[in-house]
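Student: fold the stuff below for me.
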Amino acid sequence: MVSRTGPGEERPPLSVIIPLYQEIDSIDPLLARVHEALAGYGGPWELILVDDGSRDGTGARLQASALQYGRHVRVLILRRNFGQTAAMQAGFDVARGTLIATLDGDLQNDPADIPRMVDELLERDLDLLQGWRRRRQDAVVMRKLPSRIANALIGKVTGLALHDYGCSLKIYRAEVIKEVTLLGEMHRFIPVWVASVTAPHRIGETEVTHQARRFGTSKYGISRTFRVMIDLLAAFFFLRFGARPGHFFGSIGLIFGTIGALMMADLLWAKFVLSQHIGARPMLVISILFLVAAIQFLTTGVLAEMLTRIFYASGARTHHRVRWESDPTTAVWKQPR
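Tutor: I've put the predicted structure just below:
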């Protein structure tokens, strides 16, 4: 087990990524709290702020605030609103730290938890340390209930037992999270996707502070529970069959084909051995439908295998576009005092 950093020992370089959307009022207190929390971090760190196509002036405020704090504050402004997942991926793409921390920009996550979580990740020798908002300061119906339903579903389907998949406050080893390409709305399932590239026992959780929202309005609600269910089905498929989709479609095709073949064999026996009239029997139509469906599933499996091989041969591509970025050649680390 890796030990906690000792007295006088420098912590690993840390990149803190914060995606923001329509959070102009949160920017100044957020940056102040991050700098206060990491003032005694004891290692080099950088702050990466990603504006996800806000229309309330968030991007301009970020640029102005970054100039006030220094070149360790880096700003990315996406061309439009691509979603939280794409904003986080944009941050991961440019992060330079050995460790990466993520948190929301609405001031509900406490940056003061980050140094403790870094120490805990190193001490427990984890690749991902997930925050657990045990005492969550949100409305029960609009936020807590959907979150509990989603957490229960994810844990049941994936087998990865965590209390709070949706908490954005996480610490990652950069070498691990950069093996995962986030698409769609995969930020809800980051621990699940990380489990596809590292052992599940190297993913842990810890209690973190959670505070009530001070500015703006929540972008989440009860309707997201249904989207989580759809995303969960997609996550289950890609984790189990992402590299071998032919096994998924082929298995269904073989089952349908076997049923159709047995039904057709029974009809042939009745026709040629028992001399029965089978033209009006519903089983004839049903058996033909099963055989046609079997052929379709088998050919779909072959096509899916071909597309999978093309995808992995060409390399993963992100779907976000950056409109403006702080000059990476002038970026520096915030050095420990």
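
Student: contacts, neighbours, all on C-alpha from now
Tutor: OK.

Student: show me what contacts the residue lying farthest from the centre of the chain?
Tutor: In the chain, counting by C-alpha atoms, centre = their mean, residue 275 sits farthest out from the average C-alpha position, at 61.0 Å. Residues near residue 275 by C-alpha atoms under 8 Å, 6 or more residues apart in numbering: none.

Student: helix or strand: which one has it?
Tutor: If you go by DSSP states H and E, residue 275 is not part of any helix or strand.

Student: quick check: it vs residue 262, distance?
Tutor: Taking C-alpha to C-alpha, to the nearest Å as the measure, residue 275 and residue 262 are separated by 18 Å.

Student: before we go on, could you also do this sequence so I can check it against the first one:
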Amino acid sequence: MDLSIVIPLYNEDESLPELCDWIVRVVTANNFSYEIIMVDDGSTDDSWCIIEKLSAGNPNIKGIKFQRNYGKSAALNEGFKAAQGSVVITMDADMQDSPDEIPELYRMITEDKLDMVSGWKKVRYDNKLTKNFPSKIFNAMARSISGIKLHDFNCGLKAYRKKVVKSIEIYGEMHRNIPVLAKWSGFRKIGEKVVEHRPRKYGVTKFGWDRFINGFLDLATLTFVGRFSKRPMHFFGLYGTFFFIIGFFSSLYLIIAKIVDANYGITNKPLFYIALVVMIIGMQLFLTGFIAELVVRNAADRNNYLIEKKAGLN
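Tutor: As a prediction, the model looks like this:
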């Protein structure tokens, strides 16, 4: 199968028939073998009824329904598990992503040999204050922290090689950081394509301001886990030792000052309390790293690694 198109959705009953018709026209015109996987994230409207009707009329349209709302990351994760196409494309269900982008995204994966292509909504129709400006800040932070030079990490329109989506796990609200997940899984051929951003035709946005705060926190977590999940002592031990040394030498300075001048009041100096606090913080960080190492070394999956190929082995 050439294509799997994964569409997470929540209360988008108005747009689904038109979106599916558009996708079918595009893939049929390009002679793609395809499947459309719509993941209903616990919708309270008629979305699932419409998915069932669409699936009954076209066997290439498939659906997954959650019992309750789990979030976009969970919907994408389940869609990726079910996807069978050699190229997997994700898009939102609100008609703001254009299915006309599908052929070029497919070509960039298959002919340009990219692992992943992320859409860039260069011209946006969202509210500049509530969506565009915070999005620019988040994308700038994501580029700086991850080292991935993308303009729009959170664009819902993306394309992947099948192996990418089968190698990553999306949870929490990590859908904003899928390029980072792909990079930490060893997929570094990440491209970008300017895509059309269309005005919302149906419904209202399901996301608020908190998505940017959560996105940044998830990015920080992902960066830490990606670098130090198998060697936490390298992080906690380093900073613990650093703080302990600062506190130790500060205390040593106060002791020497007391020896030189018997009237020197150690406990009257702010440095005395700062040194104690810094030493305690250093010891706590070091012990945290030590305990984390014990946990990692006893984890069942401590030696699970992503292997791309083997030669001469059964």
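
Student: what's the TM-score once they're superposed?
Tutor: TM-score for the superposed chains, counting by TM-score structural alignment, normalised by the length of structure 2: 0.88, backed by 303 aligned residues with a C-alpha RMSD of 2.2 Å.

Student: where exactly do the helices run in the stretch 101-250 of structure 2?
Tutor: 102-110, 133-146, 162-167, 178-184, 210-228, 233-260 (DSSP state H, counting those that start in this stretch).

Student: same list (these) but as a markdown table, adding distance to residue 23 of structure 2.
Tutor: Formatted as a markdown table, these follow (distance: least, C-alpha to C-alpha, whole Å):
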| stretch | distance to residue 23 of structure 2 |
| --- | --- |
| helix 102-110 | 8 |
| helix 133-146 | 28 |
| helix 162-167 | 19 |
| helix 178-184 | 23 |
| helix 210-228 | 28 |
| helix 233-260 | 47 |
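
Student: most tightly packed of those helices?
Tutor: Neighbour counts (mean count of other C-alpha atoms under 10 Å) averaged over each of these peak at helix 178-184, with a mean of 22.

Student: how much does it stray from structure 1?
Tutor: On superposition with structure 1, the mean distance recorded for helix 178-184 of structure 2 (mean C-alpha distance after the TM-score superposition for structure 1) is 1.2 Å.

Student: quick one: that helix aligns where in structure 1?
Tutor: Mapping helix 178-184 of structure 2 onto structure 1 (TM-score structural alignment) gives residues 190-196.

Student: quick one, what contacts the equivalent of residue 118 of structure 2 over in structure 1?
Tutor: With TM-score structural alignment defining the correspondence, residue 118 of structure 2 maps onto residue 130 in structure 1. Applying C-alpha under 8 Å, 6+ apart to residue 130 of structure 1 gives the contacts 164, 165, 167, 169, 170, 171, 191, 203, 204, 205, 206.

Student: switch to 7 Å and redo it
Tutor: Taking C-alpha atoms under 7 Å, 6 or more residues apart in numbering, we find residue 130 of structure 1 in contact with 169, 170, 171, 204, 205, 206.

Student: tally up the residues packed near the last one, please.
Tutor: Read that as residue 206 of structure 1. For residue 206 of structure 1, the neighbour count with other C-alpha atoms under 10 Å is 17.

Student: could you check how far the residue positioned nearest the centre of structure 2 is from residue 141 of structure 2?
Tutor: Residue closest to the average C-alpha location in structure 2 (C-alpha atoms, centre = their mean): residue 177, at 2.3 Å. Distance of residue 177 of structure 2 to residue 141 of structure 2, computed by C-alpha to C-alpha: 12 Å.

Student: and residue 287 of structure 1, which of the three is it?
Tutor: At residue 287 of structure 1 the chain is in helix, as set by DSSP: H, G, I helix; E, B strand; the rest coil.

Student: any idea what it aligns with in structure 2?
Tutor: Per TM-score structural alignment, residue 287 of structure 1 is aligned with residue 275.

Student: what residues does its match make contact with?
Tutor: 247, 248, 250, 251.

Student: and the residue lying closest to it once chain neighbours are set aside, how far from residue 253 of structure 2?
Tutor: Residue nearest to residue 275 of structure 2 in three dimensions, not counting chain neighbours: residue 247, with 4.2 Å by C-alpha to C-alpha, 6 or more residues apart in numbering. To residue 253 of structure 2, residue 247 of structure 2 is 10 Å away according to C-alpha to C-alpha.

Student: now swap in residue 194 of structure 2 and tell me
Tutor: Residue 194 of structure 2 is 59 Å from residue 253 of structure 2, by C-alpha to C-alpha.

Student: same deal with residue 280 of structure 2?
Tutor: Taken as C-alpha to C-alpha, the span from residue 280 of structure 2 to residue 253 of structure 2 is 17 Å.

Student: stretch 252-266 of structure 1 vs structure 2, average offset?
Tutor: So stretch 252-266 of structure 1 averages 1.1 Å relative to structure 2 (mean C-alpha distance after the TM-score superposition for structure 1).

Student: so residue 187 of structure 2 touches residue 117, yeah?
Tutor: No. The pair residue 187 of structure 2 / residue 117 is not scored as a contact, 11.3 Å apart, by C-alpha atoms under 7 Å.

Student: wouldn't residue 106 of structure 1 be in contact with residue 26 here?
Tutor: Yes. Residue 106 of structure 1 lies in contact with residue 26 (C-alpha under 7 Å); the separation is 6.1 Å.

Student: since that was my last question, I'll sign off now.
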